[in-house]
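> okay, predicted coordinates and the sequence, questions at the end:
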Amino acid sequence: MSSPAVQITPQPQPDGGVPHPSGTSPPILDIVRCSRCQQSLSLASQSNSGAVQFGMNSYYCNRCASKVGFVQ
């Protein structure tokens, strides 16, 4: 028999936000996958992300982009 799943929902703060342990707002991270090798890539900063966009919501990692000819 399996036990029922338990979900924990953070209580909203008076200002309408969700509490964060450090007291500051959490960083926003966009995680995408390389379309060729499926490696997870972060788009936190576009210049150092390691992701090459080749279409709308389509990305290659730097290694795959160089293999297919997007990066020299």
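Done, it's in.
> from here on, just use CA atoms for contacts and neighbour counts.
Will do.
> helices or strands up against the host helix or strand of Arg63?
Following DSSP states H and E, one finds Arg63 within helix 62-68. When contacts are defined as 3 or more C-alpha pairs under 8 Å, 6 or more residues apart in numbering; DSSP states H and E, helix 62-68 packs onto strand 51-55.
> alright, now check it against this:
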Amino acid sequence: MSSSSVQVPRPPSGTGKDMGTHTSAGSTPGSFNSFDIVRCSRCQRSMSLENESTPGVVRFGMNSYYCSRCASMVGFGR
């Protein structure tokens, strides 16, 4: 048996394109609302977290969240 290796060419450095200045149509840098996507620790439902008092999201620890349905089931209801 002979093994063959595959070499992947690296992209050339210094192409002059800056990937960090990409903006979507109709928006300017710094004008969008910042939010995080978090998951419920029990049912794994994805939720957007815009600030500390977002309705429907219950925080019960550091980086630990319940959706409002699961929070009421385990006794963390608001």
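Nice, thanks for sending it over. Since this is a predicted model, take the numbers as computed values, not measurements.
> TM-score of the superposition?
For this chain pair, the superposition-based TM-score is 0.66 by TM-score structural alignment, normalised by the length of structure 1; 60 aligned residues with a C-alpha RMSD of 2.3 Å.
> how far apart are the helix holding Arg63 of structure 1 and its match in structure 2?
When structure 2 is overlaid, helix 62-68 of structure 1 sits 0.3 Å from its aligned residues on average, using mean C-alpha distance after the TM-score superposition for structure 1.
> just the buried positions in stretch 38-49 of structure 1, please.
Leu41 (16 or more other C-alpha atoms under 10 Å).
> ditto for stretch 22-41 of structure 2
So, applying 16+ other C-alpha under 10 Å, buried residues of stretch 22-41 of structure 2: 38-41.
> now those in JSON lines, with distance to Arg59 of structure 2?
Converted to JSON lines, the buried residues of stretch 22-41 of structure 2 look like this (distance: C-alpha to C-alpha, whole Å):
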{"residue": "Val38", "distance to Arg59 of structure 2": "10"}
{"residue": "Arg39", "distance to Arg59 of structure 2": "11"}
{"residue": "Cys40", "distance to Arg59 of structure 2": "9"}
{"residue": "Ser41", "distance to Arg59 of structure 2": "10"}
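> strands of structure 1, start to end?
With DSSP state E, the ranges of strands along structure 1 come out as 31-33, 40-42, 51-55, 58-61.
> the third one: how far from the chain's middle?
The chain centre lies 14 Å from the centre of strand 51-55 of structure 1; the measure is C-alpha atoms, centre = their mean, to the nearest Å.
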